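Engineer: Test case, fold it:
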Amino acid sequence: METILILSFNFFLASVVDRILAGDVLNFYNIMDDPKFEVMDLFIYMFVYPFFVYLVLYIYSFINHDNIVFFLLLTVMVTMGFEMLSVKLNVFQYKKWNIMYSGIAYTILYSLNVFFLKYVKVVIAKIKFRN
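Structural biologist: Next comes the predicted model:
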């Protein structure tokens, strides 16, 4: 249940944020080689983003939570490294965007995911307690 919620949340988050930032109105960057939605965009939204975040949250569940700031910063830097590689491989084409904006966005998105994970755990625990 937890896994499905996390993957669904990140599918939604990735597709909405990319539609806002890469859509016709703001048009900060292109994904793949075309500004229009493609099947490969769906693949990225369904598998790449959600599973990477799931891996991050899985690792998070095993670390000492006193080091959460360090962990989040390390995760953001690793993700920015993958993004820079993606830019070199033309997965993303920046227009009015730069990697520092991504650092801010990833910090917010990973923090949202940590809070979402904690919320889901509380809700699941309440459901189990009622049963």
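Engineer: use CA for all of it now, contacts and neighbours both
Structural biologist: Fine.
Engineer: tell me the contacts of Asn50?
Structural biologist: Slight slip there: residue 50 is Pro, not Asn. Applying Cα atoms under 8 Å, 6 or more residues apart in numbering, we find Pro50 in contact with 6-11.
Engineer: Only the buried residues of stretch 117-128, if you could.
Structural biologist: With burial defined by 16 or more other Cα atoms under 10 Å, the residues of stretch 117-128 counted as buried are 117, 120.
Engineer: circling back to that earlier point, the contacts of Pro50 in helices, which ones?
Structural biologist: 6-11 (DSSP state H).
Engineer: Doesn't Asn30 belong to a helix?
Structural biologist: No. Under DSSP: H, G, I helix; E, B strand; the rest coil, Asn30 sits outside any helix and is assigned strand.
Engineer: picking that back up, which among the contacts of Pro50 end up buried?
Structural biologist: Counted by 16+ other Cα under 10 Å, the contacts of Pro50 give 6-7, 10-11 as buried.
Engineer: which other helices and strands contact the longest helix anywhere in the chain?
Structural biologist: Across the chain, the longest stretch assigned as helix under DSSP H is helix 99-130. Counting contacts by 3 or more Cα pairs under 8 Å, 6 or more residues apart in numbering; DSSP states H and E, helix 99-130 packs against helix 2-22, helix 49-60, helix 68-88.
Engineer: roughly how far out does it sit from the chain middle?
Structural biologist: Between the centre of helix 99-130 and the centre of its chain there are 11 Å (Cα atoms, centre = their mean, to the nearest Å).
Engineer: Likewise for stretch 62-82?
Structural biologist: From the chain centre to the centre of stretch 62-82 is a distance of 13 Å (Cα atoms, centre = their mean).
Engineer: outside of it, which residues touch it?
Structural biologist: Here stretch 62-82 makes contact (Cα under 8 Å, 6+ apart) with 56, 60, 99, 102-103, 106-107, 110-111.
Engineer: compare with the first, here's sequence two:
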Amino acid sequence: MLYPPERFDLNEWFSLLSGIVVFAAALLLPKRFSAVLTTVFVMFTLFISQTVDALIAVEPVNLYDVSDTSKYEIMDAFIYYFVYPPTTYLFLYFYDRWKPGGWRRVLYVAGGSFVSVVLEGLAHWVRVYTYKGWNLGYSLCVYLVVYALYVWIYHLMIKLMDRQGIRTRR
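Structural biologist: Predicted coordinates:
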């Protein structure tokens, strides 16, 4: 069940503004990926974000809350569906555009992780996330793994779709 926010305050406004900015940025960029590939990226992002939160943000671990409470609020769903997927799309868009290899790939993943930690720190400051045993150092580790997974999924999907003759670009 989706619960309404306890109060519509700074954290909800921050989440809405973040969602509008990243969603608009993703929509305004020239289309780069096919609808199939974009769908895979979105679905994988939804799976990863909700799975990680289900493992570490709820009982028995319960290291942080998203939004005002540990209940699944409307703003939690907004973040999962309208902030995280376009953020992943932007990360992979520029990855595909710049095609970093070797150490540049490692630096790209590390840079994306660092930017995400800074943005999460800002979100924590406005109480989008309430830490209960969590800290940004843990987030950096999670982002490094998750962004490496995104790059792996990107290469896997490009290879599989090319092998099948399915168009990956718009």
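Engineer: re earlier: most widely separated two among the contacts of stretch 62-82 of structure 1?
Structural biologist: Tyr60 and Ile99 (24.0 Å; Cα to Cα).
Engineer: Going by secondary structure, Ser15 of structure 2 is in what exactly?
Structural biologist: Taking DSSP states H and E as the definition, one finds Ser15 of structure 2 inside helix 10-28.
Engineer: Give me the aligned partner of Ala105 of structure 1 over in structure 2.
Structural biologist: Aligned by TM-score structural alignment, Ala105 of structure 1 pairs with Val142 of structure 2.
Engineer: how many other residues sit next to that match?
Structural biologist: 15 (other Cα atoms under 10 Å).
Engineer: which residues does the residue most central in space within structure 2 contact?
Structural biologist: Against the mean C-alpha coordinate of structure 2, by Cα atoms, centre = their mean, the closest residue is Tyr84 at 3.3 Å. When contacts are counted by Cα under 8 Å, 6+ apart, Tyr84 of structure 2 is found next to 45-46, 49.
Engineer: for Ser8 of structure 1, same thing?
Structural biologist: Ser8 of structure 1 makes contacts with Pro50, as judged by Cα under 8 Å, 6+ apart.
Engineer: so what corresponds to it in structure 2?
Structural biologist: Checking with TM-score structural alignment, Ser8 of structure 1 has Met43 as its match.
Engineer: just Val114 of structure 1 next, same as before
Structural biologist: When structure 2 is aligned by TM-score structural alignment, Val114 of structure 1 is paired with Val151.
Engineer: Could you double-check that that match sits in contact with Leu92?
Structural biologist: Yes. Applying Cα atoms under 8 Å, one finds Val151 of structure 2 in contact with Leu92, separated by 7.4 Å.
Engineer: more neighbours, those two?
Structural biologist: For the pair Val151 of structure 2 and Leu92, the greater number of neighbours falls to Leu92 (21 against 18), based on other Cα under 10 Å.
Engineer: Alignment lookup: that one to structure 1.
Structural biologist: Using TM-score structural alignment, Leu92 of structure 2 pairs with Leu57 in structure 1.
Engineer: and if you look at Ala54 of structure 2?
Structural biologist: Taking TM-score structural alignment for the superposition, Ala54 of structure 2 sits opposite Arg19 in structure 1.
Engineer: sorry, back to before: for the match of Leu92 of structure 2, give me its contacts.
Structural biologist: 113-114, 117.
Engineer: Return the member of those residues nearest to Leu42 of structure 1.
Structural biologist: With Cα to Cα as the yardstick, the closest approach to Leu42 of structure 1 among those comes from Asn113, at 20.4 Å.
Engineer: who touches that closest one in this structure?
Structural biologist: Asn113 of structure 1 makes contact with 6, 53, 57, according to Cα under 8 Å, 6+ apart.
Engineer: and of those residues, the nearest to Arg130 of structure 1?
Structural biologist: The shortest separation between Arg130 of structure 1 and any of the contacts of Asn113 of structure 1 is 22.5 Å, and it belongs to Ile6 (by Cα to Cα).
Engineer: Which residue is the nearest non-sequential neighbour of the closest one?
Structural biologist: With Cα to Cα, 6 or more residues apart in numbering as the criterion, Ile6 of structure 1 has its nearest non-adjacent residue at 6.8 Å, and that residue is Tyr54.
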